[in-house]
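[1] Below: sequence and its predicted model.
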Amino acid sequence: MTDAVFDLAAARRILVVKLDEAGDFVLATAFLRGLRASAPQARILLAVRPAVADLAAPCPHVDAVVSPQPKPGGGIDLRAVTPGGAAAFAEAFRAGFDLTLVPRYDFDRHGATSLAANSRARAVLGFSETVTPWKASGNAGFDRAYTHRLTPPPGRHEVEQNLALLRFAGGVPDGDGVELYLTAEDRAEAARLLAVVEGERVIAVAPGAAAPRREYPPDRLAMVVAVVAVGLGARVAVIGTERERAAAALIAAALPGRVIDLTGRTGLRVAAAVIERTGGLIAMDSGPAHLGAAVGVPVAVFSCHPKGGDPNHHHAPERFRPWSARTQVLRPSAALPPCPAESCTAAEAHCIASIPPNRAVARILDLLGGHESGLRSALDRDGGPGRPCDRSPPANEAI
């Protein structure tokens, strides 16, 4: 079913529940932009996880942002992310939401459906529990929370699925480009942290991911980064959490005096501002890769998902590659036994480790070598990113 089931022009109070990770939020920005353009008269409230509040707070397409927090003894408390957010939610809740939207295609692990079901909205729209086997198993019975459920074709990118939900709700997309909302303070802090001279080329590296199977082995990554950096005549800025400091140390050992270790030193927006000032990003299948795509730099991303794997799998680049035409996906040519052909199932880095370093270097140099060197011009960036370009889906490379 794809016909619109709601009249957005009649909505006065809309709740969007997006309780996901940073990369998922980035992939929902085209949805939020299209929703605002389709319902300019509505007061739109956005609920996000605390881990994503940093990215969501400056979003210009919503009127207030809140974040669910667990209450002592049970229940949740919706705390303000933006000034007055909690009061705005309480007011809309008392008056009654006209519409609640849950742009979460796959398995709901953070309680988005529960919050939507308890929003008391006249209409609650989301994706059916039948869209993936993982959702059917882990979210059995969740369809009862929705007044209207969408079951789109599988194997499409998350940006495309989110925009399908917007159309289902009666909206019209305002392009499909993803975006970020960085402040002048974010960019000033990024410039301070990088502290490099004008014209000096820098590339960013984000070695971490949510699961070890999605991380290219640190020793091989250090080898790849070193060869790429030397080939480009570039310095390297390593971003991530404190957990990535060991990987940063390996890269620094391979490139003495040429590494800026920023692990554990930035929030999400400042990390994005750092990436924005570089000539490109090397990352895993993780949030930083999506930050890179949103700020417009070329992104090379290592994926554990093999060529020919299930395109609807939660590791699949078909669903989760950075949404940019300047993306190079580095993936295994086939799954390694005992992993099934559908995707890597190992606890540690396994299928991803079969990506040959020399081939990865060649692909990354091809991606980064043809673009501008040095810091991205302050004249281009200090005024903000402007309206995002529509992104044509990039090719999925297997090496």
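    Alright, I've got the coordinates.
[2] make it CA atoms for all contacts and neighbour counts henceforth
    Fine.
[3] burial count for residue 347?
    Residue 347 is flanked by 10 other residues according to other Cα atoms under 10 Å.
[4] Let me see the contact set for it.
    Shown in contact with residue 347 (Cα atoms under 8 Å, 6 or more residues apart in numbering): 211-213.
[5] at 10 Å instead, please
    211-214 (Cα atoms under 10 Å, 6 or more residues apart in numbering).
[6] Pick out the one among those residues with the largest number of neighbours.
    Using other Cα under 10 Å as the neighbour test, these are led by residue 214, with 27 neighbours.
[7] ok, that one to residue 348 distance?
    Distance, residue 214 to residue 348, using Cα to Cα, to the nearest Å: 8 Å.
[8] got it, and residue 148?
    Per Cα to Cα, residue 148 is found 39 Å from residue 348.
[9] and what of residue 101?
    Residue 101 is 36 Å from residue 348, where distance means Cα to Cα.
[10] same check, this time on residue 305
    As for residue 305, its distance to residue 348 is 14 Å (criterion: Cα to Cα).
[11] and here's the other structure:
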Amino acid sequence: MAAMPTDPAAPWRGVRRLLAVRLDNLGDVLMTTPALAAIKQALPGVHTTLLASPAGAALQPHLPDVDEVITFEAPWVQSRCTAAQAGPAVQDLVQRLAAGRFDAVVVFTVCTQSALPMAMVAMQAGIPLRLAHCRENPYHLLSHWVRDAEVPGDGMRHEVQRQLDLLAAVGIAPPAQGLPGRPATGLRFMPAPADAASLAAKLAQAGMDPAAPWFVVHPGASAESRRYPAERFAKAAQAVAEAGGGHAVIVGGPAEAALVQAARPAQAPSTALVGGLSLGELAALIAGARITLCNNSGPAHIAAALGAPVVVLYALTNPQHTPWQTPARVLSHDVPCRNCLRSVCPMGHHACLLGVPADVVADAAVRLMHATPLATAPA
């Protein structure tokens, strides 16, 4: 059995090349940015490389505490990698990491993921310091093991806190300084200076006055279980527009065209943008909006990183991922099957979302938009 060093923090003080691993979605990487900031602030001069999925790697231009990104579709995470491709892909990763001569690796996971596959890769690549949460005894796969006793449930710590607690096990304190105007432990997204200008040009090209007030509706989510009905988003958007929210901008990726069209308000002025925005432009759109309405998906975490107000239709699949340190309203309907962790509703009723009427969404948006006290969430 591998024993923790007498002073677990001692070996980490000399780390100069560190690999941070976060292999799931864009929002998960954003929720890891306070931990990445902690690493940068605790280890002066450290070069930080992020190993991320293609979705997470898209954040590269906007991550102030990451020096380099390696993109990898891990076979042990949701991946388009086939069984035949998996072995060679992992072997190639081992070689690439070995060439990187990293001093340490931190594997960031949620409590339902295993860090052991990545720990094995890191050990084969010769990375001497290997830190992760792990439920079972990792023996020599990890040099620094934080036992994971966490299970999904009400009252569990937020995902951001989980990653900061992991680093605390090796003496890395939470960040003492955030981006301008943001909390020290806030999510971090660095807009590019040209994003706002290019967004304005695209809004004008779409027939909208970029100087007019707007609000954002994003009806998509990667998992079907986390999608509030687009038609209800449309009703809520109509009410928000009538309450002075301005022009409705409905956005989504190329595969979400039908959702975007279904989420447009029936009568209020609106603009649909399908797959036409870069990540930086989407962030500029959210930053300039009076309010954003969305599911528990990437835009909710972009809003949190920017300190922008957001109303989230929050499917009760995982309690850890609510908006972090930003003005927010989180709406759901309590159900006995909460914390199911499923991408498709196992009961078929979607009650945790369908139990939230569109007028409740609109009311929450208008109240938050005008910064008035919010009512208690519906049961």
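    Yep, it's here. Here the structure is a predicted model, which is why all the values come from computation and not from measurement.
[12] TM-score them against each other, please.
    Comparison of the two superposed chains (TM-score structural alignment, normalised by the length of the second structure) gives a TM-score of 0.80, and 342 aligned residues with a Cα RMSD of 3.1 Å.
[13] rewinding a little: who's more crowded, residue 101 and residue 348 of the first structure?
    residue 101 (24 against 15).
[14] List the contacts of the equivalent of the more buried one over in the second structure.
    Taking TM-score structural alignment, residue 101 of the first structure has residue 106 as its aligned residue in the second structure. Going by Cα under 10 Å, 6+ apart, residue 106 of the second structure touches 18-22, 36, 50, 115, 118-119, 122, 129-133, 142, 144, 163, 166-167.
[15] which residues are common contacts for residue 305 and residue 348 of the first structure?
    With Cα under 10 Å, 6+ apart as the test, residue 305 of the first structure and residue 348 both reach 213-214.
[16] Residue 127 of the second structure contacts residue 18, correct?
    Yes: counting by Cα atoms under 10 Å, residue 18 is a contact partner of residue 127 of the second structure at 9.3 Å.
[17] More neighbours: which of those two?
    Ranked by neighbour count (other Cα under 10 Å), residue 127 of the second structure and residue 18 place residue 18 first, with 24 against 21.
[18] where does the more buried one fall, helix, sheet strand or coil?
    Secondary structure, DSSP: H, G, I helix; E, B strand; the rest coil: residue 18 of the second structure is strand.
[19] Distance-wise, check it relative to residue 37 of the second structure.
    13 Å.
[20] repeat for residue 66 of the second structure
    Between residue 66 of the second structure and residue 37 of the second structure the computed distance is 9 Å (Cα to Cα).
[21] Residue 358 of the second structure too?
    Taking Cα to Cα, one finds residue 358 of the second structure at 38 Å from residue 37 of the second structure.
[22] and those two? which has more neighbours close in?
    A side-by-side neighbour count of residue 358 of the second structure and residue 37, using other Cα under 10 Å, places residue 37 first with 25 against 21.
[23] wait, is the more buried one part of a strand?
    No: counting by three-state DSSP, residue 37 of the second structure is not found in a strand; it is helix.
[24] Identify the residue spatially nearest to the aligned partner of it in the first structure, adjacent ones excluded.
    Superposed on the first structure with TM-score structural alignment, residue 37 of the second structure falls opposite residue 33. Spatial nearest neighbour of residue 33 of the first structure, chain neighbours left out: residue 61 (5.7 Å); criterion: Cα to Cα, 6 or more residues apart in numbering.
[25] Identify the residue of the second structure aligned to that neighbour.
    Aligned counterpart of residue 61 of the first structure in the second structure: residue 65 (TM-score structural alignment).
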